[in-house]
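Dropping the sequence and predicted coords here.
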Amino acid sequence: MSDWREVELGRGLRVKHGWAFKGEHFRDAGEQIVLTPGNFHDKGGFKPKNGTEKFYDGTYPEQFLLKRGDVVTAMTEQARGLLGSTATIPKDDTYLHNQRIGLIEITDPEVLDLRYVYHLMNAAVVRRQLYATATGAKVRHTAPERIQSVQVEVPDILTQRVIAELLDGIDGLIENNRRRVAVLEEMARAIYREWFVKFRYPGHEDVPIVDSTLGPIPEGWEVSTCGAELNFIGGGTPSKSEPSYWDGGTVAWYTPTDLTKTGWRYAAPSASAITGQGLAKSSARLFPAGSVMMTSRATLGVLAIATTEATTNQGFIVILPDERWSPGFVYEWLDSKAGELSALGTGATFKEITKGSF
């Protein structure tokens, strides 16, 4: 990279704080949405909150209404991996620039290109420096001046624009695939509920409906329990004070955060991994690909299908593959029973679904 040069980000950009929007004006519906770290994917990119947004109906300075194409970065690690995550605002006159979000503005367009900076901010070289200078014991924070002091190597401005255009194209393909997957998942959900909740499956017209302990069901169907029909296990956490249980680990080890931060049907790679020794010396259990993970502690009923062998901490019930029930069927059944499963949760400090009640 002989034609690249080292620069401090502050030579070509500035980061602006947002505004402190008043909680008394937050609403469940409206026109403008208060942007939060929850609107960022941990690897970067904008994440709609789909029904959990906080709308704002108070007055605010006009400059804090974001525009399509604005580049913003999370300055608070609301969830693991979010510090420094950077996103592009998808549309005009909708999102409000909250105080713990940084708005990136180019001050010298001969030094840095905004689209290149978007991708650069999501690269490990920047994230590592932000983590190293962040403050806070439990929740990590960064600040505009710390972001501006990050050192990076960059090419000339024309090369930056070419690289950014290529990466934007790849991001576009990824987003299109996400949308297609979302459509397919909704189709699967609709078919499941039509056939197995409303009992309008092919040929249902010829099958009588009979009474059962759960209410009317098609004749020939049976009422059973999860304990009788499913094989499931829990998880565990190897001692964090024993490095040999963690250092160089290759066994995927999931926590509920791994599922909640993506919301994907098929599990993304876990943020942590344990060693074979950590697995052997703890209550963590190894399960195969195709197992359905369900969070069972604090955050209840979040689901994902494992794509590799993996383990979890104790905040899960994991339903193992079974030749009678496909992972997709188990996933949809659990999803359709979300309210009932949540009602099983007990506990004073945090709710938990025990394997016995499940």
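Cool, got the structure.

hey, let's count contacts and neighbours off CA atoms from now on
OK.

Quick check: closest non-adjacent residue to residue 26.
Among residues not flanking residue 26 along the chain, residue 56 sits closest, at 4.8 Å (Cα to Cα, 6 or more residues apart in numbering).

measure that neighbour to residue 39 for me?
16 Å (Cα to Cα, to the nearest Å).

rewinding a little: go ahead and confirm the residue nearest to residue 26 touches residue 25.
Yes - applying Cα atoms under 8 Å as the test, residue 56 and residue 25 come out as touching, 5.6 Å apart.

Just want to know which of the two has more residues nearby.
More crowded of residue 56 and residue 25, by other Cα atoms under 10 Å: residue 56, with 23 against 12.

From residue 294, how far out is residue 104?
Distance from residue 104 to residue 294, by Cα to Cα: 38 Å.

try residue 343
Applying Cα to Cα to residue 343 and residue 294 gives a distance of 15 Å.

more crowded one of the two?
Per other Cα under 10 Å, whichever of residue 343 and residue 294 has more neighbours is residue 294, with 24 against 12.

Tell me how far stretch 80-100 lies from the chain's centre.
15 Å (Cα atoms, centre = their mean, to the nearest Å).

Any idea how far apart the tips of it sit?
End to end - Cα to Cα - stretch 80-100 spans 16 Å.

That one: which residues count as buried?
81-90, 94-100 (16 or more other Cα atoms under 10 Å).

same thing with stretch 18-33?
Buried residues in stretch 18-33 (16+ other Cα under 10 Å): 18-19, 21, 26, 32-33.

Name the residues that touch stretch 4-23?
Outside stretch 4-23, the residues that touch it by Cα atoms under 8 Å, 6 or more residues apart in numbering are 34, 58, 60, 64, 97-112, 144-145, 147-156.

And here is the other one:
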Amino acid sequence: MSWERYRLGDLYEVHNGLSKGSKFFGSGYGFLSFSTVFNNYFIPDELPDLVQSTEKEQESYSIKRGDIFLTRTSETADELGMSCVALKDYPHATYNGFTKRLRPITDKVVPEYIGYYMRMPSFRNEFMAFSTMTTRASLRNEDLLGLKVNLPNLDKQSSIANILREYDYLIENNQKQIKLLEEAAQRLYKEWFVDMHFPGYKNVKIINGIPVGWYNTSVDELGTYLNGFAFKPSDWHSRGKPIIKIKEMKNGISKDTPRNSGERIPSKYIIDTGELLFSWSATLMVMIWNDEQGLLNQHLFKVTPNVGIGKMFLLYSLKNALAEFSNLTTGATMKHIQRNKLNQVFVNVPNEKIMNNFEQIADKYQNQILIHSKINKELSEARDRLLPKLMSGEIEI
């Protein structure tokens, strides 16, 4: 296979993103957020975020097929330079000020190919070496454009990308199944605890909007919230327990997940399979951890249910409250929840019988979710093992 090596600066021009005040977000036109870039190889078909942008801003900060978006600043170098590629044009959309856009200036690159190439650990290690650490990690344009990529001809690029995309199609199908299961559990939660159509509700007396034997309280009172350990880049090693960050919550443990022996880390930060995690910064998400034992990084809560509160009930109480939490976050671009905001979101807590009934049903959904998640982890690992071999030409196409 014939390969050529190019500087990114010979293939792309760089442009920073749109920065606006918080009052402009939540309505308007499509907006590519930091978290969407961080969590996806390719931009989703529909952008989940909105911003009020002008025609001039839409023109200057446009998103077109072939554009690469990179997280340009972060609190840790490991979260720096995560890439996400546009596979179509997004009319009227703009992108985040904490990202950089690389727009093609040639026709030598297949977008699907570069989307996988930029996520290779070997390539990420190259440009991470150029990042600067002050109070935050950042990328300089001259260093970024000086990085080099290996390109075969366009047909070979397409062939390589198509092989890798087959894995992603299977992963996406499993993700759809997971989403359906989660939605079923969330619908059940809403029906029982928001709409109050729980089993036997017609025979229960309601006083001040609350069934007898129930109570209303803040999510802060449902459990204890432990913020993770403030790991530094110097704490990241290749051996030991994996350090669980937002990335690991989203994608699980991977080869580029940093590790630490844990010898100097208090045991309270050890996370076992089955623990409830809540990401409160950049990406708001809640999940049951289903990977190997690890160490909790800052910006994540380990949430332990209080006595009388079921884990599934707590999980879906938090999931149901995410939209409300989003409205209480601070920061226009990298949003986070202040600890005291947990006192401002309230839920209805049922009696023991209804609580146990919900736990049994939700547990069944959760077990199916774990099965699909395990399959996706295996598919992701197979894809990631294949990725460098295809990109290096070790496997001939």
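All right, it came through fine. This is a predicted model, so every value here is computed, not measured.

Let me see the contact set for residue 32 of the second structure.
Residue 32 of the second structure touches 47-49, 93-96, counting by Cα under 8 Å, 6+ apart.

Make CSV out of those and add distance to residue 363 of the second structure and secondary structure.
Converted to CSV, those look like this (distance: Cα to Cα, whole Å; DSSP: H, G, I helix; E, B strand; the rest coil):
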residue, distance to residue 363 of the second structure, secondary structure
47, 31, coil
48, 29, coil
49, 31, strand
93, 40, coil
94, 40, strand
95, 39, strand
96, 38, strand
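
Closest one of those residues to residue 73 of the second structure?
Closest to residue 73 of the second structure out of these is residue 96 (11.2 Å), distances taken as Cα to Cα.

Kindly list the longest helix within the second structure.
helix 352-392 (DSSP state H).

Would you mind giving the residues in the first structure matched to that helix?
Aligned by TM-score structural alignment, helix 352-392 of the second structure corresponds to no residues of the first structure.

If you count contacts, what does that helix end up packed against?
Under the contact definition 3 or more Cα pairs under 8 Å, 6 or more residues apart in numbering; DSSP states H and E, helix 352-392 of the second structure sits against helix 154-189, helix 311-328.

hmm, back to that, what lines up against the residue nearest to residue 26 of the first structure once you look at the second structure?
In the second structure, residue 56 of the first structure lands on residue 53 (TM-score structural alignment).

Nearest spatial neighbour of residue 238 of the first structure, chain-adjacent residues omitted?
Nearest to residue 238 of the first structure is residue 282, by Cα to Cα, 6+ apart, at 5.1 Å.

what secondary structure does the one you found sit in?
coil (DSSP: H, G, I helix; E, B strand; the rest coil).

right, and it touches residue 234 too?
No - at 11.8 Å, residue 282 of the first structure does not count as touching residue 234 under the criterion of Cα under 8 Å.

between the two, who's got more neighbours?
Shown here are residue 282 of the first structure and residue 234; by other Cα under 10 Å, residue 234 has more neighbours (22 against 14).

how far away is that one from residue 92 of the first structure?
Using Cα to Cα, residue 234 of the first structure is found at 46 Å from residue 92 of the first structure.

The stretch 1-150 of the first structure: strands as residue ranges?
5-8, 13-16, 26-27, 32-34, 55-56, 71-74, 86-88, 95-96, 101-106 (DSSP state E, counting those that start in this stretch).

what's the average distance of the first one to the second structure?
So that's strand 5-8 of the first structure. On superposition with the second structure, the mean distance recorded for strand 5-8 of the first structure (mean Cα distance after the TM-score superposition for the first structure) is 2.9 Å.

List the buried residues in that strand.
Quick answer for strand 5-8 of the first structure (16+ other Cα under 10 Å): residue 7.

Whatever residue of the second structure lines up with residue 150 of the first structure: how many residues sit nearby?
Superposed on the second structure with TM-score structural alignment, residue 150 of the first structure falls opposite residue 147. Look at residue 147 of the second structure: counted by other Cα under 10 Å, it has 15 neighbours.

Verify the stated contact: residue 147 of the second structure with residue 127.
Yes - here residue 147 of the second structure lies in contact with residue 127, judged by Cα under 8 Å, at a distance of 6.9 Å.

For the stretch 101-250 of the second structure, which segments count as helices?
111-117, 121-128, 141-146, 154-189, 246-251 (DSSP state H, counting those that start in this stretch).

Relative to residue 382 of the second structure, which of those helices is closest?
Once these are compared by Cα to Cα, helix 154-189 is nearest, at 8.3 Å.

The equivalent of residue 195 of the second structure over in the first structure and residue 59 of the first structure: what is the separation?
When the first structure is aligned by TM-score structural alignment, residue 195 of the second structure is paired with residue 198. Relative to residue 59 of the first structure, residue 198 of the first structure is positioned 47 Å away (Cα to Cα).

can you check residue 249 of the first structure too?
51 Å.

okay, those two: which has more neighbours?
residue 249 (18 against 9).

which ones are touching the more buried one?
273-276.

List just the nearest of the residues you listed to residue 121 of the first structure.
residue 273 (25.3 Å).

what number of residues lie near residue 16 of the first structure?
18.

Could you do residue 350 of the first structure as well?
Quick note: residue 350 of the first structure (other Cα under 10 Å) scores 10 neighbours.

ditto for residue 347 of the second structure
By other Cα under 10 Å, neighbour count at residue 347 of the second structure equals 19.

Which strands or helices does the host helix or strand of it pack on?
In the assignment (DSSP states H and E), residue 347 of the second structure maps to strand 346-349. Judged by 3+ Cα pairs under 8 Å, 6+ apart, strand 346-349 of the second structure is in contact with strand 215-218.

Just the buried residues of the strand it packs on, please?
For strand 215-218 of the second structure, a neighbour-count test (16+ other Cα under 10 Å) marks residue 218 as buried.

how about residue 168 of the second structure, what does it touch?
Applying Cα under 8 Å, 6+ apart to residue 168 of the second structure gives the contacts residue 380.

just to revisit the earlier point, please narrow the contacts of residue 249 of the first structure to those residing in strands.
273-274 (DSSP state E).
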